[in-house]
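S.K.: Got a predicted structure plus its sequence, pasted below:
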Amino acid sequence: MTPTIGVLALQGDVREHLAALAAAGATAIAVRRPAELAAVDALVLPGGESTTIAKLARTFELFAPIQHRIRAGMPALGTCAGMVLLADRVVDGAVGQETFGGLDITVRRNAFGRQVASFEGEVEMAGSANAVGTVPGVFIRAPWVEEAGAGVEVLAQDPAVGRIVAVRQGPLVATAFHPEVGGDARVHSFFVDLVRASVGDTLSARPA
C-alpha cells in the first residue's frame, strides 16, 4: 500500500523532498496546518534554520501536534535542521532552542561550520535492516551527533572526521546532510519502507 508522507512546509527544500518521496513510491503532501498533519502517516522535517522552523511551527499551531504525533510513534525523517529538531539534546543551540525530540541523541548545531564551509562528499549509509549504500552527502551548516543513546542505531559516519551523520531509533531517522539534493532517492526509499513496516496495519486497512 502507498503511505501518505508529509513534508513540513515552513522552510527549506520542501519541493525537493516532495519529489524524492514521490519517486520513492509515497503520496507526498506539504504540511502547513494541523489538519494536514492529521492526514499523514509520517513526516519529513527538512533543512533550514532549526530555531526558525520551531518558531514557525508554534505560529502555525503545529509544534505541539507534531511533538504529540512523534511521541505516539509517528515515523519521521529529519534532515540537517530536521536532525536538530528530532534530537533530545542540543549543544551550541540558540537561546531558548526548542526541539520536537524523540531521538536519544545529542547534536552539535552547525558543527561543520558556517555556510562558506559547506561541502559535498560520499556517505556510506547502512542499517541492520536495509543497507542503503553510498549516497551523495550535501552538508550545509550541518550538525553532527556528539552522543547517541544505547537504543540508537548509527547509520553513517562522515569519513573525514569520523562523526556520526545519520541515525535511526525505531521509526525515527535523521541525517546531518541533505539527501533530497541531487536526484538520489535511496534515503527516501529507505524511509518509505520503514513507514510501510511501521504503519502497515493502518495502510492495509485503507481502500486500494
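M.R.: Cool, got the structure.
S.K.: Please make it C-alpha for all contacts and neighbour counts, starting now.
M.R.: Fine.
S.K.: so who does the residue lying closest to L172 once chain neighbours are set aside touch?
M.R.: Closest residue to L172 apart from its sequence neighbours, by CA to CA, 6 or more residues apart in numbering: A76 at 4.9 Å. Neighbouring residues of A76 by CA atoms under 8 Å, 6 or more residues apart in numbering: A42, L43, V44, L45, I70, P171, L172, V173.
S.K.: Return the subset of these lying in strands.
M.R.: Residues of the contacts of A76 located in strands (DSSP state E): A42, L43, V44, L45, L172, V173.
S.K.: In addition, the following structure is provided for comparison:
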Amino acid sequence: MKAGVVSVQGAAPEHVRALQQAMAGLGVKGAVVSVRRPSDLEEVSCLVIPGGESTTISKLLRRFELHDRIVRMAEEGVPMMGTCAGCVLLAKEGDAEVEKTGTRLLGLMDMGVDRNAFGRQRESFEAPLDIAGLEAPFPGVFIRGPVIRKVWGDCKVLSSYGDKIVMARQGNMLALSFHPELSGDSRVHEMLLKMI
C-alpha cells in the first residue's frame, strides 16, 4: 500500500506521520509519500489534501500539473481526504472569498463551504466531536477552519459541531473542517485507509 500526501504547501509532514501511525495501528505494511508532481501519484492507494491556504494550494496544484490528475483519480475511486483547505478544495461550491481570490476548486463533492468560518488563528480551539463510525469522541482541532455550509446529492454528514457541519463523506472522499493530523488520534486516518 502507498498513501500520498499532497505536499505543495501546508500541514503535509503532520499528515505523513499520522498516516504512518494509522498504518502501524492497523498492522498494515506500506509507505507514505509526499506528492509534489504527477509522477509521485503513481500507484498511490489513497491521497490526503492537507490544510494550508486554499488559494495557494489551488494555484500550485495547477502549476505542478496535479489538479486534473487528482480529479481523475477521485473519479476512478481512489480514496481521498481533504482537511481544512483540502476540504474547501474538494467542494463544488465556495463562498464569496473563494470567488474573490479566484480559487479553482477540485469540485468533487456535493457540498458548499465557507472559508475561515471559525475565525482567525488566535480563535483556534479543540472540541470533542461525535463522528459516525467512531465509538468514542474524536479530538477536533480547529484552526481558521472552513464550515461545510450545506450538502446535497450523495454527500452525507458524518459530524457536526453545534449546528455547523464539520465532516462529510461522499463515496470515496472525506472532507473535514478540522485537523485530525494534529490530534494525536489516528482513527480518522485509519478510516481513510480502510476505504482502500
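M.R.: Yep, that arrived. None of the values given here were measured: they were computed from a predicted structure.
S.K.: Overlay the chains and give the TM-score.
M.R.: Once superposed, the chains reach a TM-score of 0.91 (TM-score structural alignment, normalised by the length of structure 2), with 188 aligned residues with a CA RMSD of 1.3 Å.
S.K.: Could you double-check that V31 of structure 1 sits in contact with I5?
M.R.: No: with contacts counted by CA atoms under 8 Å, V31 of structure 1 stays clear of I5, the gap being 9.4 Å.
S.K.: quick revisit: quick one: the residue nearest to L172 of structure 1 and D92 of structure 1, what's the gap?
M.R.: 24 Å (CA to CA, to the nearest Å).
S.K.: likewise H17 of structure 1?
M.R.: In this view, H17 of structure 1 and D92 of structure 1 are 27 Å apart by CA to CA.
S.K.: Of the two, which one has the most company?
M.R.: Of the pair H17 of structure 1 and D92, H17 is the one with more neighbours under other CA atoms under 10 Å, namely 28 against 11.
S.K.: What's that one aligned with over in structure 2?
M.R.: Taking TM-score structural alignment, the alignment pairs H17 of structure 1 with H15 from structure 2.
S.K.: The residue nearest the centre of structure 2 in helix, strand or coil?
M.R.: With distances taken as CA atoms, centre = their mean, G82 lies nearest the centre of structure 2, 1.2 Å away. Three-state call for G82 of structure 2 (DSSP: H, G, I helix; E, B strand; the rest coil): strand.
S.K.: about what we covered before: could you point out the helix or strand that follows the helix or strand the match of H17 of structure 1 falls within?
M.R.: Counting by DSSP states H and E, the element that carries H15 of structure 2 is helix 12-26. Remark: after helix 12-26 of structure 2, the chain's next helix or strand is strand 31-35, criterion DSSP H and E.
S.K.: How about the contacts made by M125 of structure 1?
M.R.: By CA under 8 Å, 6+ apart, the contact list for M125 of structure 1 reads A131, V132, G133, T134, V135, L155, A156, A166.
S.K.: ok, these vs A9 of structure 1, which is closest?
M.R.: The closest of the contacts of M125 of structure 1 to A9 of structure 1 turns out to be A166 (CA to CA; 22.1 Å).
S.K.: Could you tell me whether the closest one really is in a strand?
M.R.: Yes: judged by three-state DSSP, A166 of structure 1 forms part of a strand.
S.K.: Identify the residue nearest it in space, chain neighbours excluded?
M.R.: T175 (4.2 Å).
S.K.: Sounds good, over and out.
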